[in-house]
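S.K.: below: sequence and its predicted model.
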Amino acid sequence: MDYKDYIESNAAIMLGKPIVKGTRITVALVLKKMSEGATAEDLIAAYPQLTFASISAVLAYASDMAANETIIPAA
């Protein structure tokens, strides 16, 4: 799966935060809900615009962002 098929950033939508395409649901919201214990099924029930594929894309996007994060060493 290529998360770019599901995730976009557009300055005109949610101030350019990464969102699930076709929605105003941010990647951050999905990650926050999941970190609080929500399952994919819970998210889809609360946000019917989401799919299992789009939730997987959010996780893949977050993983990619974390893997490519630049670490600035302490002085």
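M.R.: In hand now; what should we look at? Numbers count the residues shown, from 1 in each chain.

S.K.: for the rest of this, base every contact and every neighbour count on C-alpha atoms.
M.R.: Noted.

S.K.: so the residue lying closest to Met1 once chain neighbours are set aside, which of the three states?
M.R.: What sits nearest to Met1 in space, not counting adjacent residues and going by CA to CA, 6 or more residues apart in numbering, is Ala57, at 7.4 Å. Using DSSP: H, G, I helix; E, B strand; the rest coil, the three-state assignment for Ala57 comes out as helix.

S.K.: what residues are up against the residue nearest to Leu50 when sequence neighbours are not counted?
M.R.: The shortest distance from Leu50 to any residue other than its chain neighbours is 5.4 Å, reached at Ile44 (CA to CA, 6+ apart). Ile44 is in contact with 50-52, counting by CA atoms under 8 Å, 6 or more residues apart in numbering.

S.K.: circling back to that earlier point, check the burial of the residue nearest to Met1 by counting its neighbours.
M.R.: One way to gauge burial is a neighbour count; for Ala57, by other CA atoms under 10 Å, it gives 21.

S.K.: and here's the other structure:
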Amino acid sequence: MNRQELLSRISINPHVCFGKPCIKGHRIWVSLILDFLASGMTVTEILEEYPQLEQEDILACIAYGAEMSRERFVEIPIDSTV
């Protein structure tokens, strides 16, 4: 899966989670997953805690964090569906 395909798994909707970047179709913040990884949780542990997620969702959070650390604007279309 390439970077763009991974980033397509992230959504931003001003009506969901205060407009914070989330895993598409879930109310799980990208920052939460990155915090889990930073605290030492493994991908397997996160997936056990959140069985509705897939490994690619975790990789998408990492890809989003990597893009943001480059101080580049990451174009994520605003999802206006409620």
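M.R.: Yep, it's here. These numbers come from a predicted model, not from an experiment.

S.K.: all strands of structure 2, in order?
M.R.: Assignment of strands within structure 2 using DSSP state E yields the ranges 10-11, 22-23.

S.K.: would you mind measuring from the most centrally placed residue in structure 1 to Lys21 of structure 1?
M.R.: What sits nearest the mean C-alpha location of structure 1, by CA atoms, centre = their mean, is Val27, with 2.4 Å. With the distance defined as CA to CA, to the nearest Å, Val27 of structure 1 ends up 10 Å from Lys21 of structure 1.

S.K.: number of nearby residues for the residue lying closest to Thr26 of structure 1 once chain neighbours are set aside?
M.R.: By the measure of CA to CA, 6+ apart, the closest residue to Thr26 of structure 1 outside its immediate chain neighbours is Ile19, 4.1 Å from it. Under the neighbour criterion other CA under 10 Å, Ile19 of structure 1 is assigned a count of 22.

S.K.: show me what Ile19 of structure 1 aligns to in structure 2.
M.R.: Under the alignment (TM-score structural alignment), Ile19 of structure 1 maps onto Cys22 of structure 2.

S.K.: swap in Val58 of structure 1?
M.R.: With TM-score structural alignment as the criterion, the equivalent of Val58 of structure 1 in structure 2 is Cys61.

S.K.: counting neighbours, which bits of stretch 41-51 of structure 1 end up buried?
M.R.: In terms of neighbour count (16 or more other CA atoms under 10 Å), stretch 41-51 of structure 1 has its buried residues at 43, 50-51.
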